[in-house]
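>>> give me the fold of what follows.
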Amino acid sequence: MPELLIRDECEGDAGAIRAVTLAAFAGVSYSEQTEAAIVDALRAAGALAVSLVAVEEGEIVGHVAFSPVAVDGAPAPGWFGVGPLSVRPDRQRSGVGTALMRAGLARFGDADAKGCVLVGDPAYYRRFGFRASSLLRYPDLPAEYFQVLALGADTPSGIVAFHPAFAARDD
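I've put the predicted structure just below:
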């Protein structure tokens, strides 16, 4: 098995990240196929608080983005949205996504982060400590798919909004 390197996104990585993200979500029934546009829009807005890539043999095989969120329409300092998390199809189920998530969450453990939220499969994200919460909610989604990982003692209460870049679409 090739060695996996997790590193920060660098200048010049955007095209490979886009390709991995498009491939990762191609044909996925729950996807609106907007994930690559979201990452591009987050980058253009300067809203990628953390953007990590997984590299094997010099090729990017995975990516995860973390960006600020709002609660009840106001910025929520120290709270971040996770996603998209993308892994090239031929490397899925091999630990690449897990390595990206663990590295990203470790970044927040070293900072003044208060928590992370995401929309995703509860069975997958439970391993990182994410759980549904009665305090934070995301409209129009079954509660179990919106998950929270508190990193500090204070969890706000209210409706979460991801960065406006999450409305991005490819034209």
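>>> going by C-alpha atoms from here, please, whenever you check contacts or count neighbours.
Fine.
>>> ok, then the element right after the host helix or strand of Ala24?
Secondary structure assigned from DSSP states H and E places Ala24 in helix 14-25. Downstream of helix 14-25, the first helix or strand assigned by DSSP H and E is helix 35-44.
>>> now for that following helix, which elements pack on it?
helix 14-25, strand 74-87 (3 or more C-alpha pairs under 8 Å, 6 or more residues apart in numbering; DSSP states H and E).
>>> excluding its backbone neighbours, what's nearest the residue most central in space within the chain?
Against the mean C-alpha coordinate of the chain, by C-alpha atoms, centre = their mean, the closest residue is Gly83 at 1.9 Å. Once flanking residues are discounted, Gly83 sits nearest to Ala65: 5.0 Å by C-alpha to C-alpha, 6 or more residues apart in numbering.
>>> one more, for comparison:
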Amino acid sequence: MNSDITIRDERTDDIPFITKVTLTAFSTLEISDHTEHWVIDALRDAGALTLSLVAVSDGQVVGHIAFSPVSVSDGTQGWYGLGPVSVLPDFQSQGIGSALINEGMSRLKALKAKGCCLVGHPSYYPRFGFKNIAQLSVDGIPQEAFFVYSFDGTYPSGKVQFHPAFFAPKEGLPKV
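All right, here's what the predicted structure looks like:
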């Protein structure tokens, strides 16, 4: 990773830059519905951003990651969802996304989280210790795209539900 990158908690004045980073990072991805920035805003508005970290280079926000609580149908508590994570295209492939993930996971562990899950690309997330397990799933998501990481080696069983902000209607929200 570029040594002049700092990872820190988001501040209020970062919010418009987080939106820009998220929009830009997802703009060319065919798998995106381009609502990731609205998800972050809705999580923030709901008080559900457990962690919202930015990567900063020369005073500019170049990356962002969000973590929010999830519910598990078996009643297990202390699990979180990772995402979205985004890095400006000019700063991709420099380890910034990895640094955001590693720092976020470290902070979750310090918060006594039990585990973390995400929907993502099958070739990317296993390098961080995330894996697919048969006993945990999300409705409508292919099993090969749903990943989990347990901090204590135990896994719940059932269906994961991401925060409702991930599914909130996008009508009426300003287009950026």
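>>> kindly provide the TM-score of these chains.
For this chain pair, the superposition-based TM-score is 0.94 by TM-score structural alignment, normalised by the length of structure 1; 170 aligned residues with a C-alpha RMSD of 1.5 Å.
>>> re earlier: so how far is Thr34 of structure 1 from the residue nearest to the centre of structure 1?
12 Å (C-alpha to C-alpha, to the nearest Å).
>>> also Leu135 of structure 1?
Distance of Leu135 of structure 1 to Thr34 of structure 1, computed by C-alpha to C-alpha: 28 Å.
>>> the residue nearest to Gly83 of structure 1 contacts Val53, doesn't it?
No: using C-alpha atoms under 8 Å, Ala65 of structure 1 makes no contact with Val53, being 9.1 Å away.
>>> ok, the two, which is more surrounded?
Taking other C-alpha atoms under 10 Å, Ala65 of structure 1 and Val53 do not tie; Val53 has more neighbours (30 against 26).
>>> element containing the more buried one, please.
strand 50-56.
>>> and the contacts of the helix ranked longest in structure 2?
The longest helix of structure 2 (DSSP state H) is helix 96-110. When contacts are defined by C-alpha atoms under 8 Å, 6 or more residues apart in numbering, helix 96-110 of structure 2 is touched by residues 1-2, 5, 7, 51, 53-55, 63-65, 67, 85-87, 128, 151.
>>> can you count the residues close to the alignment partner in structure 1 of Tyr155 of structure 2?
For Tyr155 of structure 2, the aligned residue in structure 1 is Thr155 (criterion: TM-score structural alignment). Neighbourhood size, Thr155 of structure 1 [other C-alpha under 10 Å]: 16.
>>> roughly how far does Thr155 of structure 1 sit from Leu136 of structure 1?
For Thr155 of structure 1, the distance to Leu136 of structure 1 - C-alpha to C-alpha - is 8 Å.
>>> repeat that for Val119 of structure 1.
12 Å.
>>> do the same with Thr21 of structure 1
Taken as C-alpha to C-alpha, the span from Thr21 of structure 1 to Leu136 of structure 1 is 27 Å.
>>> between these two, tell me which one has more neighbours.
The neighbour count for Thr21 of structure 1 versus Leu136, taken as other C-alpha under 10 Å, is higher for Thr21 (27 against 19).
>>> test my guess that the more buried one contacts Arg88.
Yes: Thr21 of structure 1 lies in contact with Arg88 (C-alpha under 8 Å); the separation is 7.4 Å.
>>> so what sits against both of these two?
By C-alpha under 8 Å, 6+ apart, the residues touching both Thr21 of structure 1 and Arg88 are Gly62.
>>> coming back round to it: by how many degrees do the helix holding Ala24 of structure 1 and strand 50-56 diverge?
Inter-element angle recorded for helix 14-25 of structure 1 and strand 50-56: 80 degrees (by axes from the mean of the first three to the mean of the last three C-alpha atoms, to 10 degrees).
>>> quick one, helix 14-25 of structure 1 and strand 74-87 angle?
Using the same axes, to 10 degrees: helix 14-25 of structure 1 against strand 74-87 is 80 degrees.
>>> before we move on, the earlier item: how about the match of Tyr155 of structure 2, secondary structure?
Classification of Thr155 of structure 1 by DSSP: H, G, I helix; E, B strand; the rest coil places it in coil.
>>> please report how far it lies from His163 of structure 1.
Distance of Thr155 of structure 1 to His163 of structure 1, given as C-alpha to C-alpha: 19 Å.
>>> helix, strand, or coil at Tyr149 of structure 2?
Per three-state DSSP, Tyr149 of structure 2 ends up strand.
>>> so what's it up against?
Counted by C-alpha under 8 Å, 6+ apart, Tyr149 of structure 2 has contacts 115-117, 129-131.
>>> again, only this time at 6 Å
Contacts of Tyr149 of structure 2 were listed using C-alpha atoms under 6 Å, 6 or more residues apart in numbering, and they are 115-116, 130.
>>> how about it: what's its closest non-neighbour residue?
Phe130 is the one closest to Tyr149 of structure 2 (C-alpha to C-alpha, 6+ apart), at 4.8 Å.
>>> surely that neighbour and Val148 touch.
Yes: assessed by C-alpha atoms under 6 Å, Phe130 of structure 2 is found in contact with Val148 at 5.1 Å.
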